[in-house]
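**Student:** Mind looking at a prediction? Sequence and model below.
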Amino acid sequence: MKEKIIEKSAEMFLNLGFKSVTMDDLAQEMGISKKTIYSHFKNKTELVHETVMSVFHEITCGIDHIREQSKDPIEELFEIKKFAMVHLKYEKSSPQYQLQKYYPEIYAAVTEKKFENMNECTVANLERGVATGVYRSNIDVPFISRIYFLCLSGLSDESYFPTDRFPKIKTMADFLEYHLRGIVTAKGAKKLDTVLNQQEDA
């Protein structure tokens, strides 16, 4: 039952927001009593924490699976973006904003984990891109990796990127192209154009 509660919580939190969903809402949606929820989680903060870490683990495992396929570095980034957008449901709410505002300690903990994981992933992607000739050999890998992380995190800030003006899916796609245009070689630019054309046709 605990796993089912976490699964439903993740769905509701990501669709409606961490603050918006109450324990009553969750109990009603699942057709169970609040007492059942509280038998597994002492309060909503604990539920949010376990749900956030569960979603983080699921996304990390999914990204690791994509990386294991050893795709072209450019294709890999597009596959990761697609996977993350589907699982985080960015179009329906701003879960990161609500998490940061109402559960700052949980937000800080998961952000640290996200940076560690994403930095390792991005550095590996950049180094492989340089080795295969699709990224420029003179790029500063640690600098670009950190800039990439900060920019992706910033895109979720509603105060700078309100969804009514900057739809999440388009904004993420625009940023990924912006990122790649700054580091690709001529060979990489051709590959990027091919991938973008395939995205448009899909």
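**Tutor:** The structure has been received and is ready for your questions.

**Student:** switch to C-alpha atoms for all contacts and neighbour counts from now on
**Tutor:** OK.

**Student:** Mind listing what's buried along stretch 171-189?
**Tutor:** Of the residues in stretch 171-189, 172-173, 176, 180, 183-185, 188-189 count as buried by neighbour count, 16 or more other CA atoms under 10 Å.

**Student:** Can you give the distance of that stretch from its chain's centre?
**Tutor:** 18 Å (CA atoms, centre = their mean, to the nearest Å).

**Student:** next one: stretch 76-86
**Tutor:** The chain centroid and the centroid of stretch 76-86 are separated by 8 Å under CA atoms, centre = their mean.

**Student:** about what we covered before: so can I have a markdown table of the buried residues of stretch 171-189 showing distance to Ser39 and secondary structure?
**Tutor:** As requested, the buried residues of stretch 171-189 are exported to a markdown table (distance: CA to CA, whole Å; DSSP: H, G, I helix; E, B strand; the rest coil):
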| residue | distance to Ser39 | secondary structure |
| --- | --- | --- |
| Met172 | 39 | helix |
| Ala173 | 42 | helix |
| Leu176 | 43 | helix |
| Leu180 | 48 | helix |
| Ile183 | 52 | coil |
| Val184 | 53 | strand |
| Thr185 | 56 | coil |
| Gly188 | 54 | helix |
| Ala189 | 55 | helix |
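
**Student:** another one to put next to it:
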Amino acid sequence: MTIEEQKILERCERLFLRYGAKSVTMDDVARDLVISKKTLYQYFTSKDELVHKVTAFHFQHHNEVVNTIYATSQDAISEMLQITEWVTQHLKDINPSLIYDLRKYYPKSWQLFLEHRNTHVYNCMIENIRKGREQELYRDDFDENIIASIYISRMEMLIDPQIFKPDTYTLDQVMPQYIQYHIRGIATPKGIKKLEKIKTTIL
């Protein structure tokens, strides 16, 4: 990937998160980047390709950040809170229509979302649960696969405007409540104590 292409992807990522994918035209992108459409089409042959590459770029960055947190965090609960804090800050201004746009108009990009959710996020949850159990922070009386599946199934719900109306709730209000709800449901007394101790310093 060239530096120029990376700059385009970074800017388009911000545009799509803010306005959705469908409403942003190639003219809008070229105007925002102060380049010609001809130059833009030298990097991306179509709007579909641009959306697909932006989606892949977004998840690649997400995976890199999460993997770094996993490698450096001291315990499973700190790990979950740090990831939640980063995701909240990164996506706090997301336009709810983006998920709808990908699902309806950009099936290849939507497939990337599903693969990311069902593979990377799912596997991260399994790893976190096992780490938490080893550290005696999570109980061992539940099925890790069921809990991981429940967790990932709620990802879209968190930014669904029909459930959390944007004029009432923001993502940085919803996410901390959601992660505490999740952790309290699987934590040992030791884990609850850990959560209470560190939640205000991270969330």
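**Tutor:** That came through, no problem. All values reported here derive from a predicted model rather than from experimental measurement.

**Student:** Determine which two of the buried residues of stretch 171-189 of structure 1 are furthest apart.
**Tutor:** Met172 and Thr185 (21.8 Å; CA to CA).

**Student:** Show me which helix runs longest in structure 2.
**Tutor:** Secondary structure assigned by DSSP state H gives helix 47-72 as the longest helix of structure 2.

**Student:** From His62 of structure 2, how far out is the residue most central in space within structure 2?
**Tutor:** Among the residues of structure 2, the one closest to the centroid is Val87, at 5.5 Å (CA atoms, centre = their mean). Between Val87 of structure 2 and His62 of structure 2 the computed distance is 8 Å (CA to CA, to the nearest Å).

**Student:** what range in structure 1 matches stretch 63-72 of structure 2?
**Tutor:** Using TM-score structural alignment, stretch 63-72 of structure 2 lines up with residues 60-69 of structure 1.

**Student:** Now which residue in structure 1 aligns to the residue nearest to the centre of structure 2?
**Tutor:** In structure 1, Val87 of structure 2 lines up with Ala84, judged by TM-score structural alignment.

**Student:** repeat for Met157 of structure 2
**Tutor:** In structure 1, Met157 of structure 2 lands on Gly154 (TM-score structural alignment).

**Student:** gap between the residue in structure 1 sticking out farthest from the centre and Gln28 of structure 1?
**Tutor:** For structure 1, the residue at maximal distance from the C-alpha centroid (CA atoms, centre = their mean) is Lys35, at 32.3 Å. Noted for Lys35 of structure 1: a distance of 12 Å to Gln28 of structure 1, by CA to CA.

**Student:** cool, and Cys121 of structure 1?
**Tutor:** For Cys121 of structure 1, the distance to Gln28 of structure 1 - CA to CA - is 39 Å.

**Student:** More neighbours: which of these two?
**Tutor:** Ranked by neighbour count (other CA atoms under 10 Å), Cys121 of structure 1 and Gln28 place Cys121 first, with 16 against 12.

**Student:** Enumerate every residue touching that one.
**Tutor:** For Cys121 of structure 1, no residue meets the contact criterion (CA atoms under 8 Å, 6 or more residues apart in numbering).

**Student:** ditto for Ser70 of structure 1
**Tutor:** Contacts of Ser70 of structure 1 by CA under 8 Å, 6+ apart are Glu76.

**Student:** again with Thr88 of structure 2
**Tutor:** Counting by CA under 8 Å, 6+ apart, Thr88 of structure 2 makes contact with 171-172, 175.
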